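Peer 1: Below are the sequence and a predicted model; questions follow.
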Amino acid sequence: MKSLKTYSIPFTGLKLGKHDFDYEVGNAFFDEFEYSLVKKADLVCKVELEKQETMLILSFDIKGTITLTCDKCLAEYPQPVDIKEQQIAKFSGGEIDEDEEIITLTKNDHEIDIAGLIYEYVNVAAPFIAICSDEGKTPYCDKEMLDRLNALASSNDQNTKTDPRWDVLKKIK
């Protein structure tokens, strides 16, 4: 978790207005998270922090590539990502309200940790079904694996006998 300390922004000494921060997000970042969907990445994260009297507005611009495993051919391939997100953090002197949309900072907080936000934004940006594009046409696609899958699928089609009950039901149309 020591490497994640670099993803904290100390806001107490900052003047009101906009401030820019740049971060390199790579493999070491995602190694800190045990169950991450993303393990390899080459990302540049630009954070614009706008400090106001009662809140901080964080604008994230994350660009680069993440390495995913294709669900079809099991080959690793680079997936480009371009993420633009915004997060609001408000200052509160009293009780902290639990809100998923707004981060609440107390008077004892002197910095804001953005590692969790970056991790969440990148993992949410990863496609639900990871496919390395056109079958066999990209240099990352494992053509041998696709040939094996197609051979298995065709052999299963030939070996499958239809149940005679289904044949009777097909005649109902």
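Peer 2: Thanks, I have the structure now. Numbering: from 1, shown residues only.
Peer 1: Going by C-alpha atoms from here, please, whenever you check contacts or count neighbours.
Peer 2: OK.
Peer 1: Can you tell me the centre-most residue of the protein?
Peer 2: Asn123 (1.7 Å; CA atoms, centre = their mean).
Peer 1: SS state for that residue?
Peer 2: Secondary structure of Asn123, reduced to three states by DSSP: H, G, I helix; E, B strand; the rest coil: helix.
Peer 1: next, the one to line up against it:
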Amino acid sequence: MEDKSYEFYYELGSEFFEQMSQELIQKGDFKVHLVLDKSTTMIQLRFIIRGTAELTCDRSLEVFEEPVDTEGKIILKFGDHDEELTEEIAIINRNRTRINVAGYIFELIALALPMKKIHPDLRQQSGGNEDETDSETLVYSSEGSKSEDPETEDGRVDPRWEALNKLKQK
């Protein structure tokens, strides 16, 4: 390849995800635009990925389509061996004649998916706030308490300390 910019277009279907030997995405339909900039010392890969992934809801186990619109950049520097330095930078052998970008594409799609896979109907029912139930959960912690005194400011004994006080009195 000469030192210049190249553009590639890919259409990914369910066959792509079946070949990736993973369980996160079973089906999907994506269009990928890849811009490859080659220079004497490195190759820059810029991905623009748009499409939908078929996911299973964590709450209802219903299958739904999640839209994905993401971009990413990978830098491949030429060297004597293959090594991944960071998530975005890798060293590849300068004599390599082919680059398999399937792993990079899958990784970018997987990172664009939400941590909690919630069906869109359930998101609307909860008012659009996925963390609503988490914020209502009470957590008792001794960190940040003002004193070790089991009595509250109004003189009542904190219910967390009542069981301990019974043990202490025996």
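Peer 2: In hand now; what should we look at? From a predicted model like this one, the values you see are computed outputs, not experimental measurements.
Peer 1: What would you report as the TM-score here?
Peer 2: After superposition, the two chains reach a TM-score (TM-score structural alignment, normalised by the length of the second structure) of 0.68; 129 aligned residues with a CA RMSD of 2.4 Å.
Peer 1: just to revisit the earlier point, which residue in the second structure lines up with the residue nearest to the centre of the first structure?
Peer 2: With the correspondence set by TM-score structural alignment, Asn123 of the first structure lines up against Ala110 in the second structure.
Peer 1: Provide a list of residues in contact with its match.
Peer 2: By CA atoms under 8 Å, 6 or more residues apart in numbering, Ala110 of the second structure lies in contact with Leu24.
Peer 1: Not counting its own residues, what contacts the helix ranked longest in the first structure?
Peer 2: When every helix of the first structure is counted residue by residue (DSSP state H), the longest turns out to be helix 143-159. Residues lying outside helix 143-159 of the first structure but in contact with it, judged by CA under 8 Å, 6+ apart, are 72-74, 135-136.
Peer 1: Neighbours of Ile25 of the second structure, how many?
Peer 2: Neighbouring residues of Ile25 of the second structure were enumerated by other CA atoms under 10 Å; the total is 19.
Peer 1: Kindly report the same for Ser133 of the first structure.
Peer 2: Taking other CA under 10 Å as the neighbour definition, Ser133 of the first structure ends up with a count of 13.
Peer 1: Give me the aligned partner of it over in the second structure.
Peer 2: Residue pairing (TM-score structural alignment): Ser133 of the first structure is matched to Pro120 of the second structure.
Peer 1: need the helices for the first structure, in chain order.
Peer 2: Counting by DSSP H, the first structure has these helices, from start to end: 27-31, 115-125, 143-159, 164-170.
Peer 1: Take those helices and write them to a markdown table, including distance to Glu100 of the first structure.
Peer 2: Compiled in a markdown table, these are given as follows (distance: least, CA to CA, whole Å):
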| stretch | distance to Glu100 of the first structure |
| --- | --- |
| helix 27-31 | 23 |
| helix 115-125 | 12 |
| helix 143-159 | 42 |
| helix 164-170 | 51 |
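Peer 1: before we move on, the earlier item: just list the residues touching the match of Ser133 of the first structure, thanks.
Peer 2: Contacts of Pro120 of the second structure were listed using CA under 8 Å, 6+ apart, and they are Phe64.
Peer 1: about what we covered before: in the second structure, what stretch matches the longest helix of the first structure?
Peer 2: Taken onto the second structure by TM-score structural alignment, helix 143-159 of the first structure occupies no residues there; it is unmatched.
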